[in-house]
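[1] Need coordinates for the below:
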Amino acid sequence: MGFKKLNNILGWVMFIIAAMVYLLTMEREFSFWDTGEYIVSSAKLSVTHAPGAAFFQLVGAVWSGLAFGDGSKYGILINAMSAICSALTILFLFWTITHLARRIIIKDVEEQIVGTNKFIILLSGIVGAAAYMFSDSFWFSAVEGEVYAMASMFTALMLWLACKWENDAGKYRENRWVLLIALLVGLATGVHLMAILVIPALCYIYYFRHYDFTWKSFAIANVITAVIFVFVFKFIFSFSMTMIGKLEVFMVNELDMPFNSGFIVTLLIFAAVFYFGLSYTRKKGHLTANTFILATLFMLVGFSSWLVIPIRANANPHMNLNDPDDAIGLLDYFNREQYGDWPVFTGPLYTAHIDPNGVETNPDGSYKIKDNGPILKKNEKKGVYEEVGRRTSYVYNPEHIGLFARMYNPMPDVISNYKAIMGEPDRYEAYNPVTGEQEIHYIKPSLWQNIQFFLDYQVGYMYLRYLGWNFIGKQNDFEGNLEVTKGNTITGITFIDNWLVGGNQGELPSKFKDNEARNVYFAIPFILGIVGFFFQLKRDPGRNFALISLFLLTGVGIVLYTNVKPFEPRERDYAVVTSFYVFAVWVGLSVLAIYSVLKTKINPKTAAIVASLTLIAPILMGFQNWEDHDRSERRAAHDLAYNYLVNLNPNSILFVYGDNDTYPLWAIQETEQFRDDVKVVNYTLLGSPWNISQAKRKTYNADAIESQMTPEDYKQGVNEGIIVLDTNLMGQIFEYAAENNEGLYQQILPLKQYADNGMTAKEAMDFILEKNNPAKMALINELKMVYSSGIDNVLPTNKIIVPVNKQKVLENGIVNQRYADQIVPNLVIELKNRQIGYKNELFMLDVLANYDWDRSIYFSSGGLYDDVNIFYLNDYLAYEGFIQKLVPIDTGSVSTGETGWVDPLEMYEHIKNYQWSNFNDPNAYFDPTSTNNILTYRNAVTRTARVLIEYGEKDKAKEILDLLEEKIPYRMYPEGISLFSLVPVYQSVGETEFANELQTFLNDRLEEENAYYASLDPYAKSTVYNDIQRNIGQQQYAVAGMIDFYLNAEKDTIKAFEAFKNYYIPIETRLKNMRDRIRTTGFEGLSDADHEQLSTDLSLQRSILPYAMEIDSTYAEQKFNEMVDLINEIDPRNE
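    Got it, this is the predicted structure:
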């Protein structure tokens, strides 16, 4: 059989194998993060987060049609689309590798390939394509409905077409490949902009095919490549969007034309330019210029898929993020304005945000602000784009602006991470003549420190670590933040891993050692890739350079451009997956490299057999990776969404906060129409006017949220900063006015009643929205003399009262009749911030102002970390597992210190309604994002069981405890604190044997982990500091739980004392043994591991001993004195 036919057949065989692998292992519904959003956008042609994925949506809409209206099938179909796109990527990769291998062996494309050469070329394709097929990051994207699988397919397709184009170089149809590639570049922007990064590689392939290498021609080729890349990336697409936006404003605002005139005029201009350009170049015979113009036209034709975004935004689908329904909105959407800007080569460093002089100031002491132009919004009534604000930025002190600004982010937690990685910045003190005080000033990180951060963290940790995951080996699936125990690259060879990662990798606790995502390849694929790279570099440097350009741009280039900050909320390996594609090409070419070397020394057929051993690499990768890439039995995201919604009262409102408590809920509502009577509102997005508008309209069977605000009240630039004055401040203002300004005092006197007594939420909203209140205007004018920032509005109290309609509360099931006597007449809310600084807070006040208890309001537990997220309603929450319900009962004094009051009988029924994500299936794999929700399941059962026991319902408590263990066995998911809290509950229902078994199991695991941490050297131990403190906290929690159980539930002081000693005595014994050793050998006789164990035990002793005070204060005092003596003798700090 001829090479060409065999090449085609084997390519399709690889496609079939890949398709089977991905279809078998793909998720059956939807995953966490953005997949729920993209599935909805495909099924319903909705608008996703910026910058969108128009072409992905269009193709997804076609695939969704295969569900024939069965919404429950949308998830699996869009996941299958990703699987097929990924399989096509493997197909094109195979053909690309065989093309490159063939070019190394035979320069003439027409020459036939025969014998062993044919076998080796095809084997190269198989090994490289299979290595990528089973690679960690690509497989991850291949089995979920996200854009990265299709984006990879476009990249692979364009690179393969470049190979076809190269074969036809000099033929009449050569430029047809150029035009097809140009069309695909345009279409690819409707999937993900990273596909554009293939352009330089295409340019280099063209150069090395058409020109002989000289340094001069190579330099010119680099300049032309850069120009073409910038032209495509920054001109064709960005300029087109900008031109439409600018012309739209000009036509509408200056020429009184109707909306969308700018788009029509832009289209006419483009049509004229292309018509005359093509006519002229064809007439004059300028073939290259003609092809260039045609290629630009084809890119724009592909890019036109973007038009689906404003078209669908105008249709106002239920998911319409950013609402880019006009030219200006679409431009902001394309430019990702909502995400802000960041420096790439120069800009302010993080010290500008912590140094008193980091921002330049005006003579009056206010910060200098740079005006970056107007913010325009469409005003339908006036028929113009009106200015609603200005785009502004601070003018930073040049002393804090640096070249190659890698450490730039202003967020306090990110600044802490910069310091943790690179050390504290240098500082000095200086006298401030204005305040009369000494101030601490900071010196910006140097250029070398920024380079070091780039090389060590951004490239080393956030790229090379991911490269290692795919071709060397992966430690586990825990998200890594520089710990020696989580998410590192390993080989599986202990002494190498100890050098590579640190710590003792051969002695890892079972929590890490037995992790399903621990995959070791012994670095075999990586070594093969390096061999293939150098082989191609030597034998075919031109095409090698083309691959290098793609490898660097899609790897280090992306890290450089995105300026990755520490530590991201999730691993970002999916963003650099194209560079792994290139590396897989080199893995494939290693087969040819090995064969080429061996055939000069042994028989070619024998050399081919030896080269075939490279198949071990992808086979090993497949076996190692299958378990943790098989999502076929996973239902975590789907069941999480189900559990959020299933128990809510009809026609409820649910406020959610992050990606993983928003997108899954939208997905299950939009695709399965499950509980579409619930109004799910993302609180974070409510900071944007477009989302407030969407919350105020009916969606499916969910009623609109009652609101008295009009779009004029919450549009951008209006009510941005509302000052909140508490009783103290209002008192000071009245006192000052009474003594110094009688006119002001009389003007603001009507506000005194609010300052003294508070306002109802309705009064507060009326006051904020009132335009001509003399008292308010007088107060605002006075405040403007105090506050340097702009003041839009004011609230003369921080005490907000929400009246309760008791009858409706009971009628609508917000509170069960049995708790009617606990219903309060009013909710009293204390606003703790001095400012309502964001629209989401204003909207929450608006909701409460117009709330008459005719529907339930719930909050996702994901927002409880900050009181403002629930508008300071902490004292009026009922705990319902995954969510909290607003109830007119004062629940603030929960004895356990937990948030929310528990109705045990209602929660008992809720828990029985849960779906459990298939956690008890030993063949199902769940990543940490999925297993994080186990804490919520266990907390729900634990808290409910505790209260059921108090109510005398031990049988019901035991029933749900048994259900929990059946559905989430503790040995399969042995994470600590949620299990420690279960131990005393099992004791309470009489399951003493099981409780002791669980306690022993947990103690053994903690001891195992603590022993490992104690064995680490100081640097390695510093990386796991948080885990050490967590373990100490868990042991402390376990002691507190057991003592509380025996003292309060069992009323048994003796058992409480025994429980305490079971924890305390082993620690005390180890410390006394250490003291005896120190007395004999001195501190110098201790090993590093001894020092670390000593430090851990001292921390444990200090944290646990105070609990003895609750049992026997005399004993506690005695042990405390002994501890002081012990510490004085053996604590190294007292040496």
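[2] rest of the way, CA atoms for contacts and neighbours
    Noted.
[3] What separation do you get for residue 1106 and residue 1072?
    Between residue 1106 and residue 1072 the computed distance is 19 Å (C-alpha to C-alpha, to the nearest Å).
[4] Compare neighbour counts for these two and give me the winner.
    Ranked by neighbour count (other C-alpha atoms under 10 Å), residue 1106 and residue 1072 place residue 1106 first, with 17 against 14.
[5] which residues touch the more buried one?
    By C-alpha atoms under 8 Å, 6 or more residues apart in numbering, the residues touching residue 1106 are residue 1116.
[6] Helix, strand or coil: sort out it for me.
    helix (DSSP: H, G, I helix; E, B strand; the rest coil).
[7] how close does it get to residue 1113?
    Residue 1106 is 9 Å from residue 1113, by C-alpha to C-alpha.
[8] swap in residue 425?
    47 Å.
[9] before we move on, what about residue 556?
    In terms of C-alpha to C-alpha, residue 556 sits 61 Å off from residue 1113.
[10] Compare these two (neighbour count), which wins?
    Counting neighbours by other C-alpha under 10 Å for residue 556 and for residue 1113 shows that residue 556 has the greater number, 21 against 13.
[11] To what extent is the closest residue to that one other than its chain neighbours buried, counted in neighbours?
    Leaving aside its sequence neighbours, residue 556 sits nearest to residue 459 (C-alpha to C-alpha, 6 or more residues apart in numbering; 6.4 Å). By other C-alpha under 10 Å, the residues close to residue 459 number 20.
[12] Surely residue 459 touches residue 557?
    No - using C-alpha atoms under 8 Å, residue 459 is not in contact with residue 557, being 9.7 Å away.
[13] what do the two both touch?
    Common neighbours of residue 459 and residue 557 (C-alpha under 8 Å, 6+ apart) do not exist.
[14] Can you say which helix or strand has residue 81 in it?
    In the assignment (DSSP states H and E), residue 81 maps to helix 74-105.
[15] Could you also give me the structure for this second sequence? I'd like to compare it with the first:
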Amino acid sequence: AFLLAVAMLGIPFQGTGWTQVLSGMVILFLLWLALRWKLKKEQKLVSMVTTRIKNTTLLCLLMLMIGYSSYALIVIRSSANPPMDQNSPEDIFTLGNYLSRDQYGDTPLLYGPAYNSQVALEVEGNMCRPKIKQGAPIYDRKEKVSPDEKDSYFVVDHKSQYVYAQNMLFPRMHSSDHAAAYESWMGGVDGYTVPYDRCGEPIMVKMPTQLENLRFFLSYQCNFMYWRYFMWNFAGRQNDIQGNGEPEHGNWITGISFIDNAMLGDQSKLPDDLKNNKGHNVFYCLPLLLGLIGLFWQAYHGKRGIQQFWVVFFLFFMTGLAIVLYLNQTPMQPRERDYAYAGSFYAFAIWCGLGVVALVDLLSRKLKRQTLAIPVAVAVIALLVPIQMVSQTWDDHDRSGRYICHDVGQNYLSSLQEGCNPIIFTNGDNDTFPLWYNQEVEGFGTDVRVCNLSYLRTDWYIDQMRRPAYDSPSVPISWPRLDYCSGTNEYVLVQPDLKEQVKELYREHPKEAAEQFGDEPFELKNILRYWVRAKDENMHVIPTDTVYVTIDKEAVKKSGMMMATDSIPDKMVISLKGKNALYKNDLMMLEIIAQSNWTRPIYVAMTVGSENYMNLGDNFVKEGMAYRITPFTTNAPGAKNFDAERTYHNVMNRFKFGNLKQPGLYIDETNMRSCHTLRQLMSELAIELIKEGKSDKALKVLHKAETEIPDYNVPICYVNGGVNMARAYTLLGQKEKAKEYLRKCFDYSSQYLEWYLSLSDNWFAQSTRDCLTEFYIMQAIQEVAAITDRQLGARYQKLMDNYYRRYTARGGQMPLE
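    Take a look at the predicted model:
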């Protein structure tokens, strides 16, 4: 595969076009001559290797070549520069980074820091700086001035990692970003303290003990992140809601009441939406028992049996617990990781099959008879196990008729202004991949440029943004590649203390200052050009905590955006207060805003977290499922931050709802969040329309929400806009309808409180925060109920008081005001 790749593609960066092909052919010819000479020489010697060994060796090499040849597809595809080209692995170095998963960083395995470890410091002059271990160089391609220029690499940076002062063997609690999560999972870490000199300041550092470290490894990494998944497949599963140690989410169960109740609390008192969850599967441990029978039968079935046992066991171990050891996972994973261990479950399934053989063998020996009736009877009885499994898991494997992900992706694209080549910033997988699918496969919204903020911190993704894609022109980024390549401008410090010095320089030497930093020192374009991209790396700072963009008012008028205020401001002010540094994706986001000049609409998906807003939240206007970035300060008195007319048009005429009307549709947790987002948006839209005096349109939106997102598939509750729906109906004078929504919301929270209050003392202590959340929700429901119907409000208040008493009687405490 390697030789073929060289013959077809040539040596990377050694010539172009036919030169590459010819260089590859020359290498093949030289290798052929060398092998021919070697073979002739070996013919004179007596062969010490048998034909069988040669054949086996050649077959092994052939299999390796076939396997590794699949990587050629990655390079060939990437060389074509498609719109989606993750990591852009089109040369030897980027392919190496792609295959070694460099973007995910390194985790210590045998020796390394704990989560509280401090970086070792070294004195340099009058300062202390962190000790950094420099690794292998990072290469990048040199950008050619002309096509005839020879291709070459250059070193842009070196891989590096901090050296820590405190380390331990087999560090399982290693991530400083998850310190609180480690402490929470362990119920507190006692640890031990070690002295540490922090640049002349003696402090004590708390390190977990080796016993605590091993306890976390066994309780979380092995038990929770492997054996729980294992038991899902061979004992039973509580539901498909991602769990983080709660008694009601994602645990393994058996289906045998007294066992499950002893482990997790009375399962009959779970809220209805969890009891009716399609991911609730019970196998009564039958597959587990069958597998254990097969395991022990194979292990004790003579010499041949134990040999076969070790083959299956190592397959089971290497695709299961060995992966646990290697991944060294942290708490609060973004999703369940059961898929990582599928090979291990397949291996155990072999033992399940052997369990049937074992039962036949044991019965034949016990009865001392060899008849066909015994295997037939055992097979029929054993067949009940997979039948039980199929009957339980069919409903949560049936995706037929479900188009939520597909339609929500289209709804994001439909929310954006048409015909203007808009740009939308996304952040996570769930608000990016559905959009990519619709563009790539369905050809929908191809004039939109989807820009993922997580990827925007990498040079390969910025390269892609600078190229046209589908029907979308390139994103307005003016930086040369050298200014954003890997290792350059990864982050830039915000130093507002330099602001006064810059002002003083402009007062004393205005002409020289203007030549060096531009006419307007704190204009965003000038900051990015003269400071962030300065040739002197010492100048790579932002000398202010407030920058601004000069507004082209004519461009704003032509943009088609809603005028949030009566007048267009002269400047758009962007506050950087509270930020110590801006990372590359932050800088790119600002660059796109600065260069777009309002000629292309720029949006942020409504599911992007506020920590990624770059303090632009005060300039957002909601249009459907996206926030439009505007030059207006939309949180000012009298300003508008919701384009109700455009959102109404999108919701009523352009949005799709994933066939949610189909009864019995399987909606997992991820898709349910999208349903919540849709209903919440429609409830907010209805209230906004009522504020604008458009009651008839508000009623149509409420009716569409009821029709397209029915309660029997998406239960009404606070988090998906149920209370807002009730408030809207109250404002429209339909109080009976409002009370129906309030009742459903209150019942939903009541069921969860009843569940928490039924738990054992240990589980209840871990659920007090969840109890408080439900109290806050009930308070919000009660306030709307009091406006809708005084008697209903009083009734809910009485029920809340009763829950308060029961909660405090169990030892629960309300937070201090």
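[16] Work out the TM-score between the chains.
    The TM-score (TM-score structural alignment, normalised by the length of structure 2) is 0.88; 789 aligned residues with a C-alpha RMSD of 3.6 Å.
[17] what range in structure 2 matches the very next helix or strand once past the helix holding residue 81 of structure 1?
    Once helix 74-105 of structure 1 ends, the next helix or strand along the chain (criterion: DSSP H and E) is helix 115-133. Using TM-score structural alignment, helix 115-133 of structure 1 lines up with nothing in structure 2.
[18] which outside residues touch whichever helix or strand comes after helix 115-133 of structure 1?
    Later in the chain than helix 115-133 of structure 1, the nearest helix or strand by DSSP H and E is helix 136-142. With contacts defined as C-alpha under 8 Å, 6+ apart, helix 136-142 of structure 1 is touched by 22, 26, 79, 82-83, 85-86, 132-133, 148-149, 469-470, 573-574, 577, 625, 629.
[19] one step back: in structure 2, what residue corresponds to the residue nearest to residue 556 of structure 1?
    Residue 459 of structure 1 maps onto residue 222 in structure 2, by TM-score structural alignment.
[20] That match and residue 18 of structure 2, how far apart?
    Counting by C-alpha to C-alpha, the gap from residue 222 of structure 2 to residue 18 of structure 2 is 55 Å.
[21] just residue 41 of structure 2 next, same as before
    35 Å.
[22] and the strand or helix carrying residue 322 of structure 2, which stretch of structure 1?
    Secondary structure assigned from DSSP H and E places residue 322 of structure 2 in helix 321-327. Mapped onto structure 1 using TM-score structural alignment, helix 321-327 of structure 2 spans residues 556-562.
[23] Pull the contacting residues for residue 1011 of structure 1.
    residue 1093.
[24] swap in residue 415 of structure 2?
    Residue 415 of structure 2 neighbours (C-alpha under 8 Å, 6+ apart): 623, 624, 625, 626, 647, 650.
[25] Count the neighbours of whatever residue of structure 1 lines up with the fifth one for me.
    Aligning on TM-score structural alignment places residue 647 of structure 2 opposite residue 907 in structure 1. The criterion is other C-alpha under 10 Å. On that basis, residue 907 of structure 1 has 22 neighbouring residues.
[26] does residue 907 of structure 1 really touch residue 944, like I thought?
    Yes - in this structure, residue 907 of structure 1 is within contact of residue 944 by C-alpha under 8 Å, at 6.3 Å.
[27] quick revisit: are there helices or strands packed against the strand or helix carrying the match of residue 647 of structure 2, and which ones?
    Take DSSP H and E as the rule and residue 907 of structure 1 turns out to sit in helix 904-913. Helix 904-913 of structure 1 sits against helix 934-950, helix 954-967, with contacts defined as 3 or more C-alpha pairs under 8 Å, 6 or more residues apart in numbering; DSSP states H and E.
[28] Just say which of those is most tucked in.
    helix 934-950 (a mean of 21; mean count of other C-alpha atoms under 10 Å).
[29] compared with structure 2, how much does that one deviate?
    Superposed on structure 2, helix 934-950 of structure 1 shows a mean distance to its aligned partners of 1.2 Å (mean C-alpha distance after the TM-score superposition for structure 1).
[30] That helix aligns to what range in structure 2?
    Helix 934-950 of structure 1 covers residues 675-691 of structure 2 once aligned (TM-score structural alignment).
[31] what does the matching stretch contact?
    By C-alpha under 8 Å, 6+ apart, stretch 675-691 of structure 2 touches 404, 624-625, 642, 644, 647-648, 651, 695, 697-699, 701-702, 705, 709, 714, 719-722, 724-725, 727-728, 731-732.
[32] Separate out the buried members of these.
    By neighbour count, with 16 or more other C-alpha atoms under 10 Å, these hold 404, 624-625, 642, 644, 647-648, 651, 695, 697-699, 701-702, 705, 709, 714, 720-722, 724-725, 727-728, 731-732 as buried.
[33] What count of nearby residues applies to the equivalent of residue 1065 of structure 1 over in structure 2?
    Alignment note (TM-score structural alignment): residue 1065 of structure 1 maps to residue 798 of structure 2. Neighbours of residue 798 of structure 2 under the rule other C-alpha under 10 Å: 12.
[34] could you show me where the strands are in the stretch 251-400 of structure 2, in order?
    281-282 (DSSP state E, counting those that start in this stretch).
[35] what about the helices in it?
    257-264, 272-275, 286-299, 302-318, 321-327, 342-367, 373-382, 384-393 (DSSP state H, counting those that start in this stretch).
[36] Go through those helices and pick out the most buried.
    Of the helices of the stretch 251-400 of structure 2, the one with the most neighbours on average (mean count of other C-alpha under 10 Å) is helix 286-299, at a mean of 21.
[37] Residue in structure 1 paired with residue 429 of structure 2?
    In structure 1, residue 429 of structure 2 lands on residue 659 (TM-score structural alignment).
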